[in-house]
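K.L.:
Provided below are the primary sequence and the corresponding predicted coordinates.
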Amino acid sequence: MNKIIKSYILTLALMLMSGSLLIAQNQFPSQIWHKGNIHTTDGQVYSGLVKYDLDNNLVQLQVETIATFTASNVTYFEILDDIYGGLRKFYSLPYSLNGDYETPIFFEVLTEGEEIALLCREYIATDSRNMNAWGPVGMNPFWGPQNMIGYRLAFNYYFFKDNQIQRYSMKKKDLFAMLPGHDDEISLFMRKNRLEHDKRGDLLRIAAYYNELNKN
């Protein structure tokens, strides 16, 4: 009997450890600490572990203690995100999210050139279509049935052009309106490389290509 109990406890412990590892692996970029730097408006540079919160436009620095900065006193911060895309930079720029008045908020800069820059802001969205994405869904062996909802990383995209930040509607016709003057070249580039008008990596390549076209 003791052997059976010990075996059961060991199996349970392994299952719990596996569950913990799965949860850790399924964390979103904003939920973990990254090596990085914070550049403040007074010219100081702080290095350590960095964690960001785009919903509240805050960034934290962990060295011996944790310090919190707002977008109002940060010029930009950068993180080394080994899981989701190497070196990432976030700039504090004035923008009106709710249509009232402009205030400094954080934007990630995906690519920039003389004509335009492609910016984005990430958020965590619920997704009932993908049952296996991001976090516990369906039947959990320890806590019983749960809501059939998963989570995914989503993005809002913006173009910085003519000294203004303009939100991209994610419609193909509006992409060409944002990138005027080279419709035929961009259409051919998208077809040859099988690029979509609403995917992060594809938009980055399209925006970078547009900036190259405008160098000629």
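P.N.:
Received the coordinates, thanks.
K.L.:
CA only for contacts and neighbour counts going forward, please
P.N.:
OK.
K.L.:
State whether residue 159 is indeed within a strand.
P.N.:
Yes. Under DSSP: H, G, I helix; E, B strand; the rest coil, residue 159 falls within a strand.
K.L.:
Can you report how many residues neighbour it?
P.N.:
Residues contacting residue 159 under the criterion other Cα atoms under 10 Å number 22.
K.L.:
Chain neighbours aside, what residue packs nearest to residue 27?
P.N.:
Take residue 27 and drop its neighbours on the chain: the residue closest to it by Cα to Cα, 6 or more residues apart in numbering is residue 134, 7.4 Å away.
K.L.:
For the most centrally placed residue in the chain, which non-adjacent residue is spatially closest?
P.N.:
By Cα atoms, centre = their mean, the chain has its centre lying nearest to residue 122, at 4.0 Å. Nearest non-adjacent residue to residue 122, counting by Cα to Cα, 6+ apart: residue 155, 4.3 Å away.
K.L.:
next one: whichever strand or helix holds that neighbour to chain centre, how far?
P.N.:
Using DSSP states H and E, the element containing residue 155 is strand 150-161. Relative to its chain's centre, strand 150-161 lies at 7 Å (Cα atoms, centre = their mean, to the nearest Å).
K.L.:
next, the one to line up against it:
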Amino acid sequence: MKLYVYVLVLLSFMAFGVNAQTFPSELWHEGQVNLTDGSVKSGNIKYDLDRQTVQLKIGQRNETYDASQVTSFSFLQESINARRMFYSLPYAIQNNYRRPVFFEVVVTGKMTLLAREYVVVRSNNTPSSLNSRYRYLDYSGFNGSRSYLSYKMFFAKEDGTIRESSGKKNDVLYQFGEARSELKKYVKKEKLKLDRLEDVAKLVEYYNKEIN
């Protein structure tokens, strides 16, 4: 499926919204679901990337769709005033069996950056250098731990190939083939940390705009 270009809104690593005890996937958001039968439905959305499902609330009625029934969905996350876009794309999570999986679109172009969020539990004495890798911080842990929202990063090429990145510098640069030497200079110049989604997004945008 072709990924349509939309305005990228990147977030710095920040505490989530008004209620720091709640992650975005636990809230209802005003949005839209595009189904594989061509129909479009609007209402309040709650998503679950682990179960690959989207719940849609229209008035008093709740509907649930899995990734095989959805082409895309989007919603406005009011806490950050940004519209987030997800596509259902074929991907082999395990056993080399390809099935529809939800990915969030971060940057589109000849190289597309995708992401999947997940919750990480860390002890309170985790070094701050590690904590800085996560976008949202839940301060509600009373048992010596905190929950963080982190991301797995994926690269999608124009031929439809999707590959997960480990977030390690060499692995990220490997995705760009012959351009990696030039991009390595850009990473050094801009002091990018390639285990951070926001910095990888900057790298992908630079590649799409500046390198032929």
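P.N.:
Looks like it came in fine. The model shown is predicted, which means the values in this text are computed figures rather than measured ones.
K.L.:
Relative to residue 38 of the first structure, how far out is the residue nearest to the centre of the first structure?
P.N.:
Residue 122 of the first structure sits 19 Å away from residue 38 of the first structure, going by Cα to Cα, to the nearest Å.
K.L.:
Same check on residue 198 of the first structure?
P.N.:
Separation of residue 198 of the first structure from residue 38 of the first structure (Cα to Cα): 30 Å.
K.L.:
So if I had to pick from those two, which one is more boxed in?
P.N.:
Under the neighbour definition other Cα under 10 Å, residue 198 of the first structure and residue 38 were set side by side, and residue 38 has more, 24 against 17.
K.L.:
Helices along the second structure, start to end?
P.N.:
Assigned by DSSP state H, the second structure shows helices spanning 128-131, 169-174, 180-190, 197-210.
K.L.:
winner for burial among the ones you listed?
P.N.:
helix 197-210 (a mean of 18; mean count of other Cα atoms under 10 Å).
K.L.:
contacting residues around the strand holding residue 155 of the first structure?
P.N.:
With Cα atoms under 8 Å, 6 or more residues apart in numbering as the test, strand 150-161 of the first structure has contacts from 28, 115-137, 165-170, 178, 200.
K.L.:
Just give the nearest non-adjacent residue to whatever residue of the second structure lines up with residue 31 of the first structure, would you?
P.N.:
Counting by TM-score structural alignment, residue 31 of the first structure corresponds to residue 26 in the second structure. Nearest non-adjacent residue to residue 26 of the second structure, counting by Cα to Cα, 6+ apart: residue 46, 6.9 Å away.
K.L.:
Please report how far that neighbour lies from residue 151 of the second structure.
P.N.:
On the measure of Cα to Cα, residue 46 of the second structure and residue 151 of the second structure end up 18 Å apart.
K.L.:
Equivalent analysis for residue 100 of the second structure, please.
P.N.:
19 Å.
K.L.:
Next: residue 198 of the second structure.
P.N.:
Distance from residue 198 of the second structure to residue 151 of the second structure, by Cα to Cα: 11 Å.
K.L.:
same check, this time on residue 37 of the second structure
P.N.:
With Cα to Cα as the criterion, residue 37 of the second structure and residue 151 of the second structure are 30 Å apart.
K.L.:
Out of those two, name the residue with the larger neighbour count.
P.N.:
Each of residue 37 of the second structure and residue 151 has its neighbours counted (other Cα under 10 Å); residue 151 has more, 20 against 9.
K.L.:
So what does that one match up with in the first structure?
P.N.:
In the first structure, residue 151 of the second structure lands on residue 155 (TM-score structural alignment).
K.L.:
again with residue 97 of the second structure
P.N.:
Matched across to the first structure, residue 97 of the second structure falls on residue 101, judged by TM-score structural alignment.
K.L.:
what's the nearest residue to that match if we skip its chain neighbours?
P.N.:
Residue 101 of the first structure sits nearest to residue 95 (Cα to Cα, 6+ apart), 7.6 Å away.
K.L.:
Can you verify my assumption that the one you found contacts residue 165?
P.N.:
Yes. With contact defined as Cα atoms under 8 Å, residue 95 of the first structure and residue 165 form a contacting pair (7.3 Å).
K.L.:
returning to what we had before: hmm, residue 28 and the residue nearest to residue 26 of the second structure touching each other?
P.N.:
Yes. With contact defined as Cα under 8 Å, residue 46 of the second structure reaches residue 28; the gap is 5.0 Å.
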